[in-house]
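In: Just a sequence and a predicted model for now, questions to come.
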Amino acid sequence: MRLNRRSLLRSMALAGASAALPAAALGQEGESIWDMFARNRVLRDADQGGNSVAAEALIATNEPILSFDTAYNLQLAISQYEPFVAAGGWEEVPQEAYGLLLGHSKQAVIQLKRRLISSGDMPMVENVNDLFDADTDRGVRTFQARHGLVLNGQVDEATWYAMNVPAQTRLNQLYLNAQRVQTMAANLSPRYVVVNIPAATIEAVNDGMVEQRHTAVVGRVERATPIMASKISQINFNPYWHVPKSLVRQDLTKYMMENPNYLTEQNIFIYDGAGNKVDPQSINWANITDTEVGYMYRQEPGAANSMGHCKINFYNPYDCYLHDTPTKALFGENARFHSSGCVRVDGVNQLVNWLLRDNGDWDQQKVDMTFESLQRLDVECQGRVPIHTTYITAWANRQGTVSFRDDVYKFDEQGKVTFEETAA
């Protein structure tokens, strides 16, 4: 929702009156007033790319999610959501709206438009008709941007479900996250990195401004990324990947039973306690022993390495870290909860350059060349930048855009306001 008092008051009036007004007052039933020529013109004239750019501009501000500014903006959002929710909130979007996109002309477009108007994603109009026009396309993309969804302008599954989250639930998120941000903001230094788990994003912050923002992949529900506060200590360029013991038992055994050549294909070698190589075929993968699980399983540097070109280390007892990845396609998904707890970073070379700013002899060209060389190199971070992994499912910026994310780990459902951080 955009925090504009005039549009909000109009939305409140719409929400409270929509159930009582006849359909003709809010939209056309039956045959649309638009003929085929008008629909074709909508398709021809709509600037879908421009609509995406405009939607992204609403959220791509330089304000950190974790800051006192956000705490203040959340209070403003609460003050405007409360009367809106009291007036009835927004109505549900019917299942018939699923799949709607630019140029469609259906009765469900009317309910879709009313939903977008109620949340401020689309401007108020005098007559809500049944044509999915350019304004509706922009409204859907704005909604998608605020909810961290792919900006495709279509009422896809993720968009439809997000639209049908009740306004009361969103208000509850604002209450919880206002307290979370206020509590955590007090412990921030001028320069820090934030991993916001529900948004699967990373912000590199300096002097109250976001200097870099990165898409991330974080831990799935059963292997959640932990809440932590630490300091980034080292960059491992073109690292080996040592497979954690938990993954040896949970994953490697399954992969090896499905494909006996899996380790060879992935360039993973096994070493016993004396440093001797172990033949994978000598292990009974269906009944692996504790001793065999305890062997070192090491993946060599290269294109298939699970760490990609780098690993970003910081102290924590969970063996959790930030890293590159060879599977870039995951960054384009709506729900990026695929890892075993560690955090994969899109555009990680830029973040590495930012972290090595205090080392003096590093720049973007040197970082990129080191990546490409496949040279094994460990570099201590002189800056020791603090890092926080957090859980923020709702926030707002100064231009009045309120963003929401799914409660993936059910911390909102539990009413959690504070977390036991593991500090360095």
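Out: Yes, it's here.
In: use CA for all of it now, contacts and neighbours both
Out: OK.
In: Which positions in stretch 183-202 come out as buried?
Out: Neighbour-count burial for stretch 183-202 flags 183-185, 188, 191-202 (criterion: 16 or more other Cα atoms under 10 Å).
In: List just the nearest of these to Gly148.
Out: Ala199 (6.9 Å; Cα to Cα).
In: Next, the contact list for that closest one, please.
Out: Applying Cα atoms under 8 Å, 6 or more residues apart in numbering to Ala199 gives the contacts 148, 392-393, 405.
In: Check it against this one:
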Amino acid sequence: MEVYFTYILNLKTEKYFLKQKNVFFKLFTFTFLICLLFSFALMSCGKNKAANKGILPDTSIYSNQNFSEKILDSTILADFYLQYHTEDSLQTQITEFYKRRNYQYAWFDKNGITEACHIFYNQLQNFSSDFDDQSINTKLIDSLINIAHKEDKNTILPESETHKIEFLLTSNFFQYAEKSFGGIAKNTYDLEWFIPRKKKNFQSLLDSIISTSNNSNLQYPVNQYYKTLTIELRNYKAIEKSGGFPGITTLKKQISVGESDSCLVNLKRYLLITGDLKTKDTTMIFDENLKTAIISFQNRFGLTESGILNKATLNELNTPIKERIQQIMINLERLRWLPEEMEPNFLMVNIPEFKLHIFENGKPISESKVVVGKMATKTSIFKGQLSTVVLNPYWGLPNSIVINEVLPKIKSNVSYLSRNNIEVFSKNSIIDPRTVNWSQYKTQVPYNFRQKPGKNNSLGKIKFLFPNNYNIYLHDTPSKSLFTETNRSFSHGCIRVENPKNLAEYILRNDTQWNIEHIEKILKTDIEKRITVKPTIPVYLLYLTSWVNHRGKLNFRKDIYLHDKKLASEIFAKEK
């Protein structure tokens, strides 16, 4: 019996300990799961914080010491949006702005309205005056500022009125910034401008305005070309306000040094206003000073620099100043679409100028003439990366040239192909063109055509590739005489370069294998050689008919593709 009870006791004890062990294991498991879940929660919280960085206060502007002691009630924003029918995109901008500053007031502090308000108001007035844009109600802003200034007279504004002024100023700022620095809302691809527009950060701009008391220290989200052309817009509007340019009429076809004419009095007044003539002269005599002034004017307008008052020069002189102001405004719109900062080293072709510019360390170091596409085969506006230089290139003829130009000639005489070193391919095999009945083809030809390298190759001896969807590149040409023309829109879309050897030497200057001697050695042959460019070089193909050059001179050019006309209908929509 004693043994039995001992057995029973031991069994119960064992069961007890097993039970306790089981309870302990469950407690341990439960505790472990709780800790694990807590860890995940912390990690998730961290991720959420990382994801919400976009609405955290900007520590470079908003430190632990608040910018303003006045704090807004965030719930009031919803009422404001409802009352003023605020668009969703604008709501997003405003909400993000106030979240980032922990709902501190932007335009008020404990002393009343801040200097930031006056900086913004001056910007708005300048924009409205410069661009004749009344779409943003400056009178409303003016009245808001006047109401806010009542605080200076010991009149405490109701909190509801302060909220209204605060939010209206902020919403008007974002509307103004979009118009002033972002440009029109229309997709620029519809305007044949294929350089992507970069989204600009107006939050940062407003942060800067609010945190500074000096307008001159502000960095606006526009490039240097925009800033200099804006100054010229103001100059031209001041000239218009004072009566405009004097008219210049004469019965003579042209006037040159030594001659006299009554029209020269007004001509000298005109050129003195534009800065082309350096000293005042009220005589009717055409002297050397006037010749120099006319050459300066002709240079700025892309005319033949003859120093003679001729028909082409008179036409530019007598263009109404209103049209010039609109031309400047059109190009300011285009400049809004460009990056705030260009790369330090790049190539730039301005199509209406017929010029290629090389920029190094942000400064132009050389320029040369180019031939661009004619109206029917316009050169596209885009940005590429120059990656390859080809010496002694083959030329693969585009189908449009084959159908419109080559096919009629080979129908007349098939020897046209051999005389011009053109090969015909069927798939990957060269065929004898004399075995083909060319008369059967009209709009399509089932063959490929290629011109062999040589001095008469249509691409000349060098081409520069920057891969793109428009099949456009820079290249040499055997037709050198076209570079003497003033209007050089003759190509099928590609860009012919006046000095391709100099350009190749510059592009390959850091490649020790390709000095000018080696380049010239290869060019003496007809063997194609492809050279990879590392690093690639940005190439901008732009369309500007008005700009300020690096010498500070205001330039104008003809609207050769009528792009200005199309953009004007968008900018000056109020005239519709």
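Out: Structure's in. What do you need? In this text, all values refer to a predicted model and were calculated from it rather than measured experimentally.
In: Tell me which two of the buried residues of stretch 183-202 of the first structure sit farthest apart.
Out: Farthest pair in those (Cα to Cα) is Arg191 and Pro198. Separation: 22.0 Å.
In: which residue lines up with Trp514 of the second structure in the first structure?
Out: Alignment note (TM-score structural alignment): Trp514 of the second structure maps to Trp362 of the first structure.
In: residues contacting that match?
Out: Contacts of Trp362 of the first structure by Cα under 8 Å, 6+ apart are 353, 356.
In: could you check the distance from it over to Leu355 of the first structure?
Out: Distance, Trp362 of the first structure to Leu355 of the first structure, by Cα to Cα, to the nearest Å: 10 Å.
In: Val155 of the first structure too?
Out: Val155 of the first structure is 39 Å from Leu355 of the first structure, by Cα to Cα.
In: Tell me which of those two has more neighbours.
Out: Ranked by neighbour count (other Cα atoms under 10 Å), Val155 of the first structure and Leu355 place Leu355 first, with 24 against 21.
In: Wait, that one touches Pro386, no?
Out: No: using Cα atoms under 8 Å, Leu355 of the first structure makes no contact with Pro386, being 10.3 Å away.
In: Distance check, the aligned partner of Asn172 of the first structure in the second structure against Trp547 of the second structure.
Out: Counting by TM-score structural alignment, Asn172 of the first structure lines up with Gln326 in the second structure. Distance check for Gln326 of the second structure against Trp547 of the second structure: by Cα to Cα, it reads 13 Å.
In: With neighbour numbers in mind, choose between these two.
Out: Per other Cα under 10 Å, whichever of Gln326 of the second structure and Trp547 has more neighbours is Trp547, with 24 against 17.
In: gap between the residue of the first structure positioned farthest from its centre and Ile288 of the first structure?
Out: What lies farthest from the middle of the first structure is Ala274; by Cα atoms, centre = their mean that is 43.0 Å. According to Cα to Cα, Ala274 of the first structure and Ile288 of the first structure sit 19 Å apart.
In: do the same with Tyr295 of the first structure
Out: 11 Å.
In: Over to Asn196 of the first structure?
Out: From Asn196 of the first structure to Ile288 of the first structure the distance is 37 Å (Cα to Cα).
In: Kindly report the same for Trp354 of the first structure.
Out: For Trp354 of the first structure, the distance to Ile288 of the first structure equals 43 Å [Cα to Cα].
In: Tell me which of these two has more neighbours.
Out: Neighbour count, other Cα under 10 Å: between Trp354 of the first structure and Ile288, Trp354 has more, with 17 against 13.
In: what's near enough to touch the more buried one?
Out: Neighbouring residues of Trp354 of the first structure by Cα under 8 Å, 6+ apart: there are none.
In: what helix or strand does it sit in?
Out: helix 348-355 (DSSP states H and E).
In: Also Leu544 of the second structure?
Out: Using DSSP H and E, Leu544 of the second structure is not contained in any helix or strand.
In: That one: what's it in contact with?
Out: Leu544 of the second structure makes contact with 331, 334, 350-353, 557, according to Cα under 8 Å, 6+ apart.
In: ok, the counterpart of Gly493 of the second structure in the first structure - how many residues close by?
Out: In the first structure, Gly493 of the second structure lines up with Gly341, judged by TM-score structural alignment. Applying other Cα under 10 Å, we find 22 residues neighbouring Gly341 of the first structure.
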